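In: Model the following, please.
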Amino acid sequence: MTMAIDPDDTPIVVELVACPASLPLPPLSPAGAPGEMTWRKDAWTPDEIATLRRLFADDVPVTEIAEVLGRGRQGVRDRIYVLGLRRHSQRAWNELEDEELIRRYGNEATAGIAADLGRSCMATYARAALLGLARTGAPPWTPWEDAQLRFGYETGIPIAEIAVLIGRSHCGVATRATLLGQRHKHMPRDWSPAEIERALALQEAGHSYTRIGKILGQEGHTTRSKSAMKAIMRKIGEGRGWGRAWTAEEDELLKAAYASGQSLTHLQRGLSRSAHSIRWRARYLGLTGTHANRAGWRTGPDWSEADLDRLRRDYGRMPTADLARDMGRSKAAIFTRANLLGLSHGYQRPWSEDDKAALAIAHARAIDIRDLADALGRKVAAVHKYAAKQGLAFGRRKRAATPKSLPEILALDAAAPASKGD
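Out: Take a look at the predicted model:
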């Protein structure tokens, strides 16, 4: 079912297939003629169903529809489900709807909440984000969600578009498809569903396409190139908005992000909008230049205090490539963040007068170059290279049982003859 709600009358798809797709026919009588329908006091009449369809199409809330028909709210909700009705709404949210969303969000499937409120899953997600609601765990999948997933996979609809339609993450849709034994129509044969699922999870974690391709190879899958990752992401519709009209809830969420200065990366993934689409909408709303953009142009995951502590502790003391791999970031991200924190790498930090004095004393006192490097907080290779430029050759020396610190080395009398074993 689609409804035209934007000024250009562009239809917005809110359901791929009705669930259940068809209702069973009543059994035939032995003579072959349809049997007489048993009369029920609560049976829905044709006039009631027509009224229900009309009010539902007019975006009337379920509670008001129940009052007009003189029926219970649960009975109306059940009939809407049986008729396979879905809709997209741009009505303003009221306090009762917000209370209902707060009570149920995170505990029930977004599709079910959206159906009861007469809204799309994306509008429901956007409102939940504005209210600061978060999910602690994914709720069970509903038959309606499974039906949309199967139909979308069979007809080749992008995975990201299916995720927006039913209010699930891209990775969650891929995982569910694997459990249901579904294979996307446009998925290349050399990509397995498990590989797609893992690639989406890594992409949502903020890894680059190059990094994702390497991780897949390390985990037993085929090592993928950057171009291969781009191709598969295009096929499954990752990061594309497909020209969807912006809803009032999405606009409010974007305004809130600009007002608070929060990173737009999470908003981009949550709304399944491209970076270009978000920038375009911000300019359309007059938000250009008001965003604090605290993360700069960075699109990777945010830096936590634990990440910063790890960077301060290990930067320059271990290979940057190893540090980047352990932290799940690129070398460029490590260099950039270290520069913002004012950290100096062992290869780049200039030699102070104390460093030079300690080098001369260590050479005269037969201190091992590895102990000296630890005292100076530099790499052994950096110390060895600088010492060679000064004409100092350390050679093979025995490491001390208790290495001296930099102040202890400076306290030694470099002019006095070194005794064996110092």
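In: Could you use CA atoms for every contact and neighbour count after this?
Out: Fine.
In: Quick check, Glu15 in contact with Gln148.
Out: Yes - counting by CA atoms under 8 Å, Gln148 is a contact partner of Glu15 at 7.2 Å.
In: The structure of the following sequence is requested for comparison with the preceding one:
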Amino acid sequence: MNDDTAPIIVELVPLAAPVPTPSAPLGEMPYRSDSWTPDEVRTLRQLFNDDTPLPEISEALGRGLQGVRDKVCTLGLRRHSTRPWGELEDHELIQTYGKESAATIAARLGRSCGAVYTRAAILGISEAAAPPWTPWEDAQLRAGFAADIPTAQVALIIGRPHPGVYSRATKLGIKHASTPKGWTNAEIERAIELAEAGHSYTQIGVILGTEGFSTRTKSSLQALMRRTGQGKGWGRVWMPEEDELLIKAYRDNASLTPLRNRLGRSVFSIRWRAEYLNLRGTHARSKGWRLGPDWSEADEAWLRRDYGKIPTPELARQMGRTRAAIFTRANVLGLVHEGRQRWTPDHLAALRIAHEHGISLTDLAAALGREVGALHKYAGKQGLVFGRRPRRPQPPTLADILNLSEAAKGEGEG
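Out: Here you go, the predicted model:
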């Protein structure tokens, strides 16, 4: 179970609105009755940090809502609000999402970028085209890359898709502190896009090679995804918006893979939260928590037909699954690879008898029709150590070994 207790990070470095550069010496400003006083600014900061809704702050200060919003943006204040979303906020989000960055909307609504990004998914809003990046977003990106923070976490902090972070980094000419040697931002961006589309690491490596990048191995891609934080969590608390999106996914029988990518959560975090919310077993699919595709009857029939008859890596490629998924499902179905034998009661008895009567592993392997290495490994798991033993002039058969036990019983009775 994940320990999702870490606080939610809303920004890595503060960045207030830029102060205009004067083009000429400034003259004395006339007094304005609507100017913000130091006491008002302190009150604004206190109420904002206490998660007071902006309309209530406006009423407490006797100022207009837009004026309060402008001052919040000017001061560069940001917070993670746990308040439920209101109709006016949803309406504004629908009207502005995709036209303005999540960072700009978040500052105006007094919420975190992650909350805005997640709420947009709940409302079914998508970005037709990515809005321009703001100076605040660029500042968070630079700080995150320099501090070696996983880029998946940086993406959630600023409310942008994970691949888009690397696209922007390329334009800014920066590289993450832990970028593997020989990898470019463009290549990492494409690899993450393919991973989010559901391709296996083996498939991603091949696709990268066909698109002009280096052909990458499965292990190198696994290492890359670990460094970027793709598919991993970092122990932060769950936001109400995330809970609502998870509930919606179960209610709509939606795939949980896009949800995991959008929230920056691990498989185990999603599974734990679903159980905490009593969602386990309520998904329309019997295995709704699983992030991979379900096994249909046709898939299982295919597996029964070909398992052990063609190489497992090739079967996995044909079925669009990982080798681990093939092995796991075969085990659930009780399938035995043609290259492997089941351990029958006679074979188990022969293993024990051979150990007791000094028969070598080589002779035993020949009698059982097994490989010496596999037999040695299995015997070790049973706590039976054979060591070096001389081979017999006449190798015993399985029946000979089993008869040793009967002969020993006869001698004992005599």
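In: Overlay them and tell me the TM-score.
Out: With the length set by TM-score structural alignment, normalised by the length of structure 2, the two chains reach a TM-score of 0.66; 304 aligned residues with a CA RMSD of 3.4 Å.
In: which stretch of helix or strand covers Arg226 of structure 2?
Out: Element membership for Arg226 of structure 2, per DSSP states H and E: helix 218-228.
In: next one: Tyr386 of structure 1
Out: Counting by DSSP H and E, Tyr386 of structure 1 is part of helix 380-389.
In: Report the next helix or strand after that helix in sequence order.
Out: Helix 380-389 of structure 1 is succeeded, C-terminally, by helix 406-411 (DSSP H and E).
In: what residues does the helix holding Arg226 of structure 2 touch?
Out: Counting contacts by CA atoms under 8 Å, 6 or more residues apart in numbering, the residues outside helix 218-228 of structure 2 that touch it are Pro150, Thr151, Ala152, Ser178, Thr179, Pro180, Ile192, Tyr201, Thr202, Gly205, Gly231, Lys232.
In: what span of structure 1 lines up against it?
Out: Mapped onto structure 1 using TM-score structural alignment, helix 218-228 of structure 2 covers residues 226-236.
In: any idea how far the matching stretch is from the chain center?
Out: On the basis of CA atoms, centre = their mean, to the nearest Å, stretch 226-236 of structure 1 sits 17 Å off its chain's mean C-alpha point.
In: tell me which residues of stretch 402-410 of structure 2 are tucked away?
Out: Leu402, Leu404, Ser405 (16 or more other CA atoms under 10 Å).
In: Who's the closest spatial neighbour of the last one, skipping the chain neighbours?
Out: Setting aside the residues directly before and after it, Ser405 of structure 2 is nearest to Ile353 in space (CA to CA, 6 or more residues apart in numbering), at 6.6 Å.
In: what's the helix or strand for Phe327 of structure 2?
Out: helix 323-332.
In: name the helices or strands packed onto that helix?
Out: Packed against helix 323-332 of structure 2, as judged by 3 or more CA pairs under 8 Å, 6 or more residues apart in numbering; DSSP states H and E, are the following elements: helix 297-306, helix 312-319.
In: Tell me the residues of structure 1 aligned with the first one.
Out: The alignment of helix 297-306 of structure 2 onto structure 1 (TM-score structural alignment) finds no residues at all.
In: now swap in stretch 348-355 of structure 2 and tell me
Out: Under TM-score structural alignment, there's no match for stretch 348-355 of structure 2.
In: Give the buried residues for that stretch.
Out: So for stretch 348-355 of structure 2, counting by 16+ other CA under 10 Å, buried means Ala349, Ala350, Leu351, Arg352, Ile353, Ala354, His355.
In: per the alignment, Pro143 of structure 1 corresponds to what in structure 2?
Out: In structure 2, Pro143 of structure 1 lands on Pro135 (TM-score structural alignment).
In: picking that back up, and which of the buried residues of stretch 402-410 of structure 2 is nearest Ala274 of structure 2?
Out: Leu402 (52.8 Å; CA to CA).
In: What is the aligned counterpart of Glu196 of structure 2 in structure 1?
Out: By TM-score structural alignment, Glu196 of structure 2 lines up with Glu204.
In: burial of that match, as a residue count?
Out: 18 (other CA atoms under 10 Å).
In: who touches the residue mapped onto Ser255 of structure 2 from structure 1 in this structure?
Out: Under the alignment (TM-score structural alignment), Ser255 of structure 2 pairs with Ser263 in structure 1. Ser263 of structure 1 sits next to Ala257, Asn293, Arg294, Ala295 when contact means CA under 8 Å, 6+ apart.
In: And for Ile157 of structure 1?
Out: Taking CA under 8 Å, 6+ apart, one finds Ile236 in contact with Ile157 of structure 1.
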